[in-house]
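Engineer: Requesting a structural model of the entry that follows:
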Amino acid sequence: MSPQDGIAVAVNPGVKVEVTEDAVLIRQGDHVARLVGGRLPAFTEALLTVLSDGRRTLDVGSDIDDTRRLALESVLTQMTEAGLLHRDEAADDLHDVPPAAVGMWLRVLRNVPLRTVQTRLEQATATVLGRGLLAERLVTSLRDAGVRTETAAVPDAVPETTDHVRDVVIVAGESESDPVLGEWNTQALKSGRTWLPVIPFDGRRALVGPWTLPSESACFACYRLRRAASFPDRALIDDILAARPVRDGGERAALWPGLTTMQVGLVVERVVEWFGLTDTNAGLATPGGLHTLEMTSSGLRLDTHRLFRVPRCPECSPARDRGYPMIWFHPDAGVPLHRHDDTDGGRRS
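Structural biologist: I've put the predicted structure just below:
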């Protein structure tokens, strides 16, 4: 590239830069790259100040001599190798691609091409099923993240899709027994739609998950069975499973706005990661994976769980209508059968 054309550069948005009197520290998490040079700290500060206004190229001027141009190229190369800068086409991509796609690209250490992440995000659709404040917050936050988002008030209004695995339905229920969760669970098992339940704080915990891939992971009926089985008062388990909710008009999501914000953030991270990185690199999209936000005596706690299928779940188990295997066979003629009341091992004199 000639000096007249300028040098296309972009700052890596995932790093933090700090300087000392004689060094530049490029920090990304616990990783720190250190560049040392006499005037390098001052040059770095000046360079980042120039680029902070959105400038896409460095105009080095047409009258620069070869020695200074080579020195500049050497410094920019060091910064690029240290992860501070991106050059040429990579720089253009960073300027043009939405921030959420850049974030996913950085999450996998740039192992998936940035434009690929962008294309995946643009082609995917999330549908928020439900009513109320939690559903509204989910829609707003997903759209703010650049996710194409549809809404549906009832299961039958969920738009059709050509990709049942990629396109996700997020179901915002008022409680674990909200009929919309059970109805959508049944529909998802028939259609194969990937979906994610979200339940507001109930006084003890808020729920995001389980991440449901029908016929591959636990369904919501599995979740309810396992939750009921762990309830400390066993006399109430049958009632808990059979009970139906009574609409009270309250907005649980409005009572604990901070917890609701955290829930929504977990959903956005899961969905954006699933769309941008697919199941190959999406660590949050573990089949059956769920997050709980719990208020304990020591404060707020975020836990990650893995829900496994109930072997004879009445909704999703292929063995639900089959009998238990019986150890039984027709005896051969003339062979005496063992009797439990025999005292001589079944032998008769």
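Engineer: Every contact and neighbour count from this point should use C-alpha atoms.
Structural biologist: Noted.
Engineer: the longest helix in this structure is where?
Structural biologist: helix 257-281 (DSSP state H).
Engineer: Counting by contacts, list what the following helix or strand past that one packs against.
Structural biologist: Following helix 257-281 in sequence order, the next helix or strand is strand 289-296 (DSSP states H and E). If you count contacts as 3 or more Cα pairs under 8 Å, 6 or more residues apart in numbering; DSSP states H and E, strand 289-296 packs onto strand 205-208, strand 299-306.
Engineer: this one next, for a side-by-side:
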Amino acid sequence: ALDPATPARVALVGDMIPSLLTGLAEALPSAELGDEADADLVIAAGSRPALRDVGARMHAAGRAWLPVHPFDGRFQLVGPVVVPGEGPCLECVALRWASTTPFAADHAAAADAVAVVPRDPSLDAITAGFAARYAARWIHAHDWLVASTVLVVEPKVMEAEAHAVFRVARCGTCGPRPYAGIVSPWRA
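Structural biologist: Modelled structure (predicted):
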């Protein structure tokens, strides 16, 4: 954890509409924006394929990062801070989220089809604020609450709620070997 008086080095990456990335930069005024390689935290805002690419790089490097998921028309997800080997990864979040839908088997294909479209500036401001808060809590305090919860913003009803998310035992990315990727009817 960094001393709050020390400027954090943050990298903003992804293919999300630039207004969200600009909002994040404005919401983190004490942060020094830099390259992914020397950042204290990488914040990735983008499509699911872009987030998977960032997740693969961060997992291989053993570095923490914060995903800002694409808005799917109903929900905007922020987090959790992904800490390789410690908490849930991006795939765990996707598997847990899919398990709450009536079309779990088709969820990945449907979610991947979400296009990066022009965004609502007010939703970008809300999302950037929440992402900046998650980032600050991780960088300055290593607050494990932000590494174990996904924030679900539902703009239609003006609600935001943190949901606990756990590692998935059969996760192909972070699940324990030799069980990773094995389908089990008894586990989510």
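Engineer: coming back round to it: could I get the helices and strands packed on strand 289-296 of the first structure as a markdown table with distance to residue 128 of the first structure and mean neighbour count?
Structural biologist: Below are those laid out as a markdown table (distance: least, Cα to Cα, whole Å; neighbours: other Cα atoms under 10 Å):
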| stretch | distance to residue 128 of the first structure | mean neighbour count |
| --- | --- | --- |
| strand 205-208 | 14 | 21 |
| strand 299-306 | 23 | 11 |
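Engineer: can you list those in TSV and add distance to residue 68 of the first structure?
Structural biologist: Formatted as TSV, those follow (distance: least, Cα to Cα, whole Å):
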stretch	distance to residue 68 of the first structure
strand 205-208	56
strand 299-306	54
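Engineer: What residue in the first structure is paired with residue 79 of the second structure?
Structural biologist: Alignment note: residue 79 of the second structure maps to residue 209 in the first structure; criterion TM-score structural alignment.
Engineer: Distance check, its match against residue 178 of the first structure.
Structural biologist: Going from residue 209 of the first structure to residue 178 of the first structure by Cα to Cα, to the nearest Å gives 15 Å.
Engineer: Who has more neighbours out of the two?
Structural biologist: Between residue 209 of the first structure and residue 178, counting by other Cα atoms under 10 Å, residue 209 is the more crowded of the two (29 against 16).
Engineer: residues touching the closest residue to the more buried one other than its chain neighbours, list them.
Structural biologist: Distance criterion Cα to Cα, 6 or more residues apart in numbering; nearest residue to residue 209 of the first structure, sequence neighbours excluded, is residue 290 at 4.1 Å. Residues near residue 290 of the first structure by Cα atoms under 8 Å, 6 or more residues apart in numbering: 207-211, 304-307.
Engineer: would CSV of those with distance to residue 269 of the first structure be doable?
Structural biologist: Shown next, in CSV, are these (distance: Cα to Cα, whole Å):
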residue, distance to residue 269 of the first structure
207, 15
208, 11
209, 13
210, 14
211, 13
304, 14
305, 17
306, 18
307, 19
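Engineer: so which of those residues hold up in the second structure?
Structural biologist: Shared with the second structure under both residues aligned by TM-score structural alignment, their matches' Cα atoms under 8 Å, the contacts from the contacts of residue 290 of the first structure are 207-210, 304-307.
Engineer: which one of those residues is nearest residue 96 of the first structure?
Structural biologist: Nearest to residue 96 of the first structure among those is residue 208, at 32.1 Å by Cα to Cα.
Engineer: Sort out which residues of stretch 94-107 of the second structure are buried, please.
Structural biologist: By 16 or more other Cα atoms under 10 Å, the buried positions in stretch 94-107 of the second structure come out as 95-96, 98, 107.
Engineer: Now distance to residue 46 of the second structure too, for the residues you listed, in a markdown table please.
Structural biologist: Putting those into a markdown table (distance: Cα to Cα, whole Å) gives the following:
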| residue | distance to residue 46 of the second structure |
| --- | --- |
| 95 | 18 |
| 96 | 19 |
| 98 | 19 |
| 107 | 18 |
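Engineer: Now which residue in the first structure aligns to residue 92 of the second structure?
Structural biologist: Using TM-score structural alignment, residue 92 of the second structure sits opposite residue 222 in the first structure.
Engineer: what about the nearest residue to its match once chain neighbours are set aside, is that helix, strand or coil?
Structural biologist: Spatial nearest neighbour of residue 222 of the first structure, excluding adjacent residues (Cα to Cα, 6+ apart): residue 310 at 5.4 Å. Counting by DSSP: H, G, I helix; E, B strand; the rest coil, the backbone at residue 310 of the first structure sits in coil.
Engineer: Residue 11 of the second structure now?
Structural biologist: Applying three-state DSSP: residue 11 of the second structure is strand.
Engineer: which position in the first structure aligns with it?
Structural biologist: Alignment note (TM-score structural alignment): residue 11 of the second structure maps to residue 127 of the first structure.
Engineer: just residue 134 of the second structure next, same as before
Structural biologist: Match for residue 134 of the second structure (TM-score structural alignment): residue 270.
Engineer: State the distance from its match to residue 321 of the first structure.
Structural biologist: 34 Å.
Engineer: And these two? Which one has more around it.
Structural biologist: Using other Cα under 10 Å as the criterion, residue 270 of the first structure and residue 321 rank with residue 270 on top: 20 against 10.
Engineer: was I right about that one contacting residue 285?
Structural biologist: Yes. Counting by Cα atoms under 8 Å, residue 270 of the first structure does reach residue 285; the two are 6.5 Å apart.
Engineer: can you tell me which residue is nearest the centre of the second structure?
Structural biologist: In the second structure, the residue lying closest to the centroid (Cα atoms, centre = their mean) is residue 67, at 2.3 Å.
Engineer: could you say what helices and strands the helix or strand harbouring that residue packs with?
Structural biologist: Secondary-structure assignment from DSSP H and E places residue 67 of the second structure in strand 65-68. When contacts are defined as 3+ Cα pairs under 8 Å, 6+ apart, strand 65-68 of the second structure packs onto strand 41-45, helix 48-61, strand 76-78, helix 121-141.
Engineer: looking at the ones you listed, which is buried most?
Structural biologist: Counting by mean count of other Cα atoms under 10 Å, strand 41-45 has the highest mean neighbour count of these, with a mean of 25.
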